[in-house]
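*Asks:* Just need the structure, nothing else, for what follows:
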Amino acid sequence: MSARQLHLNAFLMNTGHHEASWRLPESDPHAHVDLAHYARLARTAERGTFDSLFLADGPVLFNDVGQRPSGSLEPVTLLTALAVATEHIGLIATASTSYNSPYNLARRFASLDHISGGRAGWNIVTTAGAEAARNFGLDGEPAHAERYARAEEFVDVALKLWDSWEDDLVVADKAAGVWGDGTRLHPPRHAGRFFRVEGALNVPRSPQGYPLLVQAGSSQDGKRFAARYAEAVFTAQQTLDGARSFYADLKARAEAAGRNPDHLKVLPGIVPVVGSTEAEARHHERVLEEHIVHEHGVRRLEHLLHRPPGTLRLDGPLPDDLPPEDAVEGAKSRYTLVVELARRERLTVRQLIGRLGGGRGHLTFAGTPEQVADTVEEWFRSGAADGFNIMPAVLPSGLDAFVDHVVPLLRARGLLRAEYGGRRTLRERYGLPRPANQHVTVPALV
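*Replies:* Reported below is the predicted structural model:
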C-alpha cells in the first residue's frame, strides 16, 4: 500500500454536471430539491470511501431557468440532513464572503461541525457578477481586488470567532454550580475596514477547531489567498503540464507564506464519462452533446466573455479582440481557461460549447474504467494533484459507475483506502492537524 493516498471529493450537482443531463430518460428534473436524491449520492460516495462531498452555491439564481434545473437548497441546511444520513464522509459547502456576515456564517459552520462530529468544510468564495450584487442593494459587483481584501478580513474574523471559546472552557462543575470558565472566553472585539464584530461566538469550539478551509479561485489574487488560508484547493485544469505548473506554484506560495505545503491539498476537477468499452464511453458522451441546446450555451458564453448578446457566431472562432484577464472583474481564472482552451485547440463557438457543457472548463474524460484510473494515477504520481474533485456528468449513474468500476482499480493500485478505518474528522481524512486555538500558548518541547 502506497504511503501517499488519493483524496477524493464528490462534487454533487443536481442531475449531473453536464448541462443536458436532466434531459436523459433516467434523470429526475426535480432532483435538485429532493433530499432522498442527495442522501443516496452521499451514501454512494461513502461506499467509495471518498474523503468528502461538496455542494456549490451562490446568492443568485444560476442559469436561465429554460436551460437546466435551476435553484438549489441552501447547502449548510442540506448538509446538516446529510450528516445524519452518513457516518464518515466530509461535508463541504460554498459560502460567499461577499454577501454574508462573519458571525452568522461562523455560527452555521460551527453548528454543522458539531452535528456531523467534525466533518464540516467551508469553500470560501468571493462572488463575482452584477446579478448577485443587485440582490444585495448594490449597483454593480465590487472590484476583484476589493472582493479579496474583504475575504481576507472575513476569514480572519471567522477564525477569531471559532477561537473565541477555548476547548476546555466548559467545566460543568455541578457541585460548585459553575458551568463554564469565563476567563477562557475571548471576544474578538474586531474593528476593521469591512467588519466590526464585538462578542464571542454563541457556539462552543467545534470538534475540528474550525472547518476545513477550501478555496477554488485560480487567479493571482486567488492563489495568494489560497497560499495564506486554504487547506484544500479545487481547481480547473485542462492539461497535465498546466496542472503540474499550478500545483508547484501553489505549493511554493504556501511554503513562502510560512506554511507546510503538505497542509494544502490540490484537487483538480475531472468529469469522468465511464463505459465498459471506449466506444461505449464515447457513445455516452455523444448522446449528452446531442442534447445540448446551443442557444443557451451561446448566451452563457457571451456572459462569461463580457460580449454583447448576439455577437458570437456559432460556427466561427472566438473574436480576436477579447480583453486580457487583467481587464476582467468577474471570474478571472475561468475566463482565461476558456479563452486559452478555444485558442489552443482552434475550437469554434459550437465546439467550445460542447467542451464546456460537461464541466464548465474542468477536464472531461470519456473512457473505460482502466483509462480513467490511468489518467487519475498519472496526474497523481507526476506532481499535478493530491487528489481529485470528481464531477459526474450524470447523476446518479455517473457516480455509481465511478464507485463501482474505477474505485476498485484505484484500491488495487494502492492509491485509495479500502475502508475508512473508524470515525475521524474531515481534517484527519485530509491528513491535516487540528489547529491550535490562537489564544492558547502551546508549551515548547524540551
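
*Asks:* contacts and neighbour counts: CA atoms only from here.
*Replies:* OK.

*Asks:* the strands in the stretch 51-200 of the chain, which residues?
*Replies:* Per DSSP state E, counting those that start in this stretch, the stretch 51-200 of the chain carries strands over the ranges 52-55, 90-96, 120-125, 170-173, 178-180, 190-191, 196-197.

*Asks:* what's the single longest strand in this structure?
*Replies:* The strand spanning the most residues in the chain, taking DSSP state E as the definition, is strand 265-274.

*Asks:* Give the next helix or strand downstream of it.
*Replies:* The first helix or strand that comes after strand 265-274 along the chain, using DSSP states H and E, is helix 278-290.

*Asks:* Just give me how far that next one sits from the chain centre.
*Replies:* Computed by CA atoms, centre = their mean, to the nearest Å, the chain-centroid distance of helix 278-290 equals 27 Å.

*Asks:* do stretch 295-302 as well
*Replies:* 24 Å.

*Asks:* Report the inter-axis angle for the longest strand of the chain versus helix 278-290.
*Replies:* 100 degrees (axes from the mean of the first three to the mean of the last three CA atoms, to 10 degrees).

*Asks:* Give me the contact list for strand 265-274.
*Replies:* Contacts with strand 265-274, where a contact means CA atoms under 8 Å, 6 or more residues apart in numbering, come from 7-8, 17, 231-237, 243, 247, 281, 284-285, 358-359, 362-369, 372, 385-393, 398, 401-402, 430.

*Asks:* cool, and stretch 177-195?
*Replies:* Under CA under 8 Å, 6+ apart, the answer for stretch 177-195 is 150, 153-154, 157, 160-161, 163-166, 168-173, 196-201, 439.

*Asks:* Which positions within the helix ranked longest in the chain qualify as buried?
*Replies:* The longest helix of the chain (DSSP state H) is helix 144-162. By neighbour count, with 16 or more other CA atoms under 10 Å as the criterion, the buried positions of helix 144-162 are 144, 147-151, 153-155, 157-162.

*Asks:* One more sequence to fold, the one below, so I can look at both together:
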Amino acid sequence: MARQRQIKLGAVLTGVGGPGAFNTWLDPEIPGDASIDIDWYIAQARLAEEAKFDLVFIVDSQFITADSPPHYLNRLEPLTLLSALAVATDRIGLVGTLTTSYNDPFNVARRFASLDLISRGRAGWNVVTSGDSGTSANFSQPEHFDYDTRYGRALEHVRVVQGLWDSYEDDAFPRDRATRRFLDASKQHPLNHRGEYFQVAGPLNLSRSPQGQPVIFQAGDSDQGRDLGAAVGDGIFTHAATVEQALAFSTDLKARAEAKGRHPDHVLILPGISVYVGDTDDQAREIERATQEADGGFEQSLAEFGRAFGWHDFRQYPLDEPFPADTLVYAERSFRTQAARIVDLASSNGWTLRETVEAVSKPRRTPFVGSPVTVANELQRWFESGAVDGYNIHIGHPSQTRRLVDEVLPILRERGVVRSEYEGTTLREHLGLPFAENRYTVARGVTTEVEAVPALV
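*Replies:* Below you'll find the predicted structure:
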C-alpha cells in the first residue's frame, strides 16, 4: 500500500544567529556560545526528534570576515558535529554541508559514508560549490572558480563520490570464520575514474549503510544550480516568498529532473522558512516585526551587504547617492544570481545605496505567521498545492520553536499531514525515497534486500 504523502520537516540549526539575524544571540534563552556548544545541538536535535522531524540541517562555509554573522564567526565543523549527534539521537536524519570546490571526492565519500554507518543510515550531504569567493585564499588557490567550472566540477565530484559509495556490494563481507573468508573479492569494485577535474582509482575502504548511500541535498537557484539539483539532488534546499514562486520553482526543477530520466517524486522541494506563532494573527505579526527589528539593524546590514558581491565593502560609497551598479563585477565568482537581483532591483527603482540596503534587509511579512491554526493552514496549503514537499525550518528563538512544536504540529498531525511516529530507521525511509541499490548488483540483475540495523541509542 502506498504511504500517504506527508510534509517533510527539517530543522536548520544556526546557533547564535545567521545572515540577517545578527542579534539572535542576545536572547537570554540562547547560550552565548551555542554555535560551539555540543549540549545545545544535542538538545535541539532531540527536540526535533521528539517532534518527529525528518532531519536536522547544518549549513556551512569556509570563509569569514569580521562582518560575518555571529554563527558564522565561530561554529563547529559539520561532519564532526553530526557524528556526535548520531550517537545522541536515535532516528532523526543528519544532513551536513560540504563544498565540492575545496574537498576531494575520496575524502568526502569516506567522511559521509562513516557518518552513515555511525548513524545506521541517517546521513545526508548538502552539496554546495562555495559562493564566498574569498574561500580560495584559504586553500592555496589564486582565485575562486568561475561559475561554469564550479558547477561542472560539482557534478563530476558528486558522481565520483556516488561511485565510491558503491565500492562494495551490500553482501561483500561474508565474515565466515569457518572458511576464514572475510571478503568476497568479486564484490569489491575499483572506480578507475579519469575525468575533466578528478582522477580517482578507488575502491573506497568502507562498506555501505542500511540506506545504501547518503541522501543528496543541493541548493542553487542559477540555471547551473538548478541543473545540478535536477541531476543529483534528492532534496532541494531553496527559498520562496510566495506559494506561486514556490510552485514555479518546483515545477521547473522536477521537469528538469524528469528530462534527465529521474522520477520527479524522488526530488523533494524543501524551502527554508521561518515561522512566527502568536495567540492571534495580529499578535503573531507583531512578534514577527519586533523579532526582525531586534535581530537586525541598518549598520550591521550594510556591513554584511557585500557578501553576495564577494564581500566588497559598500561602506566606502555615499549612502544617499545612486546605487553603484558597476559593483556587480565583484560578484562574478561569488553569489552572482543574488547580487544580480539586488542590482536589478536598485536600478529599476532608482534607489540609493541606503534605500537598497533598507529594501533588502528591512522587516518583511513572511508567509507562515499567525495563530497556530493559521500557520498550520498555510503550511498545509503550500504542501497540498504541490509547491513544496516539506520545509527546512530555521530554529531561532526558543519561545517560537516551542510554539511550533507544541501548538502547530499537533494540528497538522491530527489532520494526518505530519507523521505521528517514524515508520522506518533511515533517512531515505523518512523521506519516502527508495533504497539506493548498488550499481554492480543491479547490473547483475539482482535486487538486494538489506536487513535494517538498529539505530544507536
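
*Asks:* The contacts of strand 265-274 of the first structure, buried ones only, as a ChimeraX selection?
*Replies:* Here is the ChimeraX selection string for the buried members of those, based on 16+ other CA under 10 Å:
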select :7,8,17,231,232,233,234,235,236,237,243,247,281,284,285,358,359,362,363,364,365,366,367,368,369,372,385,386,387,388,389,390,391,392,393,398,401,402,430
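
*Asks:* mind listing which of the contacts of strand 265-274 of the first structure are in helices?
*Replies:* Among the contacts of strand 265-274 of the first structure, the members falling in helices are 243, 247, 281, 284, 285, 369, 372, 398, 401 (criterion: DSSP H).

*Asks:* Closest one of those to residue 64 of the first structure?
*Replies:* Of all these, residue 64 of the first structure sits closest to residue 285, with 23.1 Å by CA to CA.

*Asks:* What's the match for residue 411 of the first structure in the second structure?
*Replies:* When the second structure is aligned by TM-score structural alignment, the residue opposite residue 411 of the first structure is residue 413.

*Asks:* Could you check how far its match is from residue 191 of the second structure?
*Replies:* As judged by CA to CA, to the nearest Å, residue 413 of the second structure and residue 191 of the second structure stand 45 Å apart.

*Asks:* Residue 375 of the second structure now?
*Replies:* The separation that residue 375 of the second structure has from residue 191 of the second structure, given CA to CA, amounts to 49 Å.

*Asks:* just residue 353 of the second structure next, same as before
*Replies:* Between residue 353 of the second structure and residue 191 of the second structure the distance, using CA to CA, works out to 52 Å.

*Asks:* and if you look at residue 206 of the second structure?
*Replies:* Shown here: residue 206 of the second structure relative to residue 191 of the second structure, a distance of 14 Å by CA to CA.

*Asks:* Overlap of the contact sets of the two?
*Replies:* residue 167.

*Asks:* what number of residues lie near the alignment partner in the second structure of residue 14 of the first structure?
*Replies:* Taking TM-score structural alignment, residue 14 of the first structure has residue 15 as its aligned residue in the second structure. For residue 15 of the second structure, the number of neighbouring residues by other CA atoms under 10 Å comes to 27.

*Asks:* quick one: contacts for residue 15 of the second structure?
*Replies:* With contacts defined as CA under 8 Å, 6+ apart, the neighbours of residue 15 of the second structure are 25, 30, 33, 34, 35, 71, 396.

*Asks:* can you confirm residue 443 of the first structure is in a helix?
*Replies:* No: looking at residue 443 of the first structure with DSSP: H, G, I helix; E, B strand; the rest coil, it is coil, so not inside a helix.

*Asks:* Relative to residue 291 of the second structure, how far out is the alignment partner in the second structure of it?
*Replies:* Residue correspondence to the second structure (TM-score structural alignment): residue 443 of the first structure is matched to residue 445. Summarising the geometry, the distance separating residue 445 of the second structure from residue 291 of the second structure, computed by CA to CA, is 57 Å.

*Asks:* Show me which of these two is the more surrounded one.
*Replies:* Neighbours around residue 445 of the second structure and residue 291, counted as other CA under 10 Å, are more numerous at residue 291. The numbers are 17 against 9.

*Asks:* Contacts only, for that one.
*Replies:* No contacts exist for residue 291 of the second structure under CA under 8 Å, 6+ apart.

*Asks:* at 10 Å what do you get?
*Replies:* If a contact means CA atoms under 10 Å, 6 or more residues apart in numbering, then residue 291 of the second structure has 21, 23, 24, 276, 285, 363, 397 as its contacts.

*Asks:* how far away is the match of residue 14 of the first structure from residue 258 of the second structure?
*Replies:* Remark: distance between residue 15 of the second structure and residue 258 of the second structure (CA to CA) = 37 Å.

*Asks:* just residue 74 of the second structure next, same as before
*Replies:* Here the distance between residue 74 of the second structure and residue 258 of the second structure works out to 40 Å (CA to CA).

*Asks:* And for residue 201 of the first structure, nearest residue in space, chain neighbours not counted?
*Replies:* The shortest distance from residue 201 of the first structure to any non-neighbouring residue, by CA to CA, 6 or more residues apart in numbering, is to residue 161 (5.3 Å).

*Asks:* Next: residue 387 of the first structure.
*Replies:* With sequence-adjacent residues excluded and distances taken as CA to CA, 6+ apart, residue 387 of the first structure is closest to residue 7, at 4.3 Å.

*Asks:* So the one you found is in contact with residue 410, correct?
*Replies:* No: at 11.4 Å, residue 7 of the first structure does not count as touching residue 410 under the criterion of CA atoms under 10 Å.

*Asks:* any common contacting residues for these two?
*Replies:* Here residue 7 of the first structure and residue 410 share the contacting residues 416, 417, scored by CA under 10 Å, 6+ apart.
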